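S.K.: just need the structure, nothing else, for what follows:
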Amino acid sequence: MREEIVFTCGEGRLGIQVQAILTGDGVAVFLTGGEKPHVGGVAMSVPRHPRTASGQRPQTWVTPRSGHRDSDVATLVAEQLCRETGCCAAVIAGIHIDRASRQEIDALVQNSLEAARLLADRIKQIVEIEHA
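M.R.: I've put the predicted structure just below:
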């Protein structure tokens, strides 16, 4: 199985773009947004056990880019996807707004988490269809 999923969550400079490729046993995600999309950090989460129970924290590896905080949101999204789908999730994140206010940063994080929820729902639909 290989399926590509592309969508945007939020609007304007607070919008988060998701490009995801669903593989046989995981998902690779490019999460960008703001005014300057880039590669700012990477996180990969894997279930500690097959089909990680809801609420159980997956095992996660994080690689930040020097001077960037994007790996923070990459970690949140990778762990949420892993918990909700039970599969490996690798997230590359790059979100930037010049002189962003605390409210803008919070909105970008919330849009990223909403994007993760929507992506997890889509992944579960695809897996369900393939196993039907």
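S.K.: all contacts plus neighbour counts: C-alpha atoms, from now on.
M.R.: OK.
S.K.: following element in sequence after the helix or strand where Gly33 lies, please.
M.R.: Element membership for Gly33, per DSSP states H and E: strand 26-34. Later in the chain than strand 26-34, the nearest helix or strand by DSSP H and E is strand 41-46.
S.K.: what angle sits between that following strand and strand 26-34?
M.R.: 150 degrees (axes from the mean of the first three to the mean of the last three CA atoms, to 10 degrees).
S.K.: mind naming the longest helix for this structure?
M.R.: For the chain, the longest helix by residue count, based on DSSP state H, is helix 102-130.
S.K.: could you also give me the structure for this next sequence, so I can compare it with the first?
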Amino acid sequence: METKHWRSGEGRWALEAWAVHTGGGIAVYLGGGETPHVGCSVLAEPRASLTGAGRSCTLSILNRLGHKDDQFAQELARRLCVGTGEPVSVAAGVHVEGAGGEDLLRLQEQFYALCAQIEADFS
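M.R.: Model prediction:
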């Protein structure tokens, strides 16, 4: 098994991810902000696209009450699953206390930068 690590951003907007490529799938932890934690788990299972062209995936999502971490987790799981054709599990927890619109935009920027790094390593 191979473990990989990525980081994007600084301070309260920093995000990090670790992944273990098991040979039978990819397990990822995505955390950051001021308080990394486990707020959700997403499982992506590859399948043929319902349009008949290409690959897609089916997502299963478990959220902790009051958590919105699944937005990032779903996107990352979907991208990796479709890109690799392997099952992908993402546990995520990102928290910035009192986050406003600007905070969310900065976290989103860091998230997409992190996704690009991860996808490049798995392509």
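S.K.: buried residues in the strand holding Gly33 of the first structure?
M.R.: Gly26, Val27, Ala28, Val29, Phe30, Leu31, Thr32, Gly33, Gly34 (16 or more other CA atoms under 10 Å).
S.K.: do the same with stretch 81-90 of the second structure
M.R.: Neighbour-count burial for stretch 81-90 of the second structure [16+ other CA under 10 Å]: Cys81, Val82, Thr84, Gly85, Glu86, Pro87, Val88, Ser89, Val90.
S.K.: same question, stretch 37-53 of the first structure
M.R.: 37-48, 52.
S.K.: how about stretch 87-105 of the first structure?
M.R.: Quick answer for stretch 87-105 of the first structure (16+ other CA under 10 Å): Cys87, Cys88, Ala89, Ala90, Val91, Ile92, Ala93, Gly94, Ile95, His96, Ile97, Ile105.
S.K.: element containing Gln17 of the first structure?
M.R.: Assigned by DSSP H and E, Gln17 of the first structure belongs to strand 16-22.
S.K.: how about residues contacting that strand?
M.R.: Identification of contacts with strand 16-22 of the first structure by CA atoms under 8 Å, 6 or more residues apart in numbering yields 1-10, 27-34, 95, 108, 111-112, 115, 123.
S.K.: where in the second structure does that strand align, residue-wise?
M.R.: Under the alignment (TM-score structural alignment), strand 16-22 of the first structure falls on residues 15-21 in the second structure.
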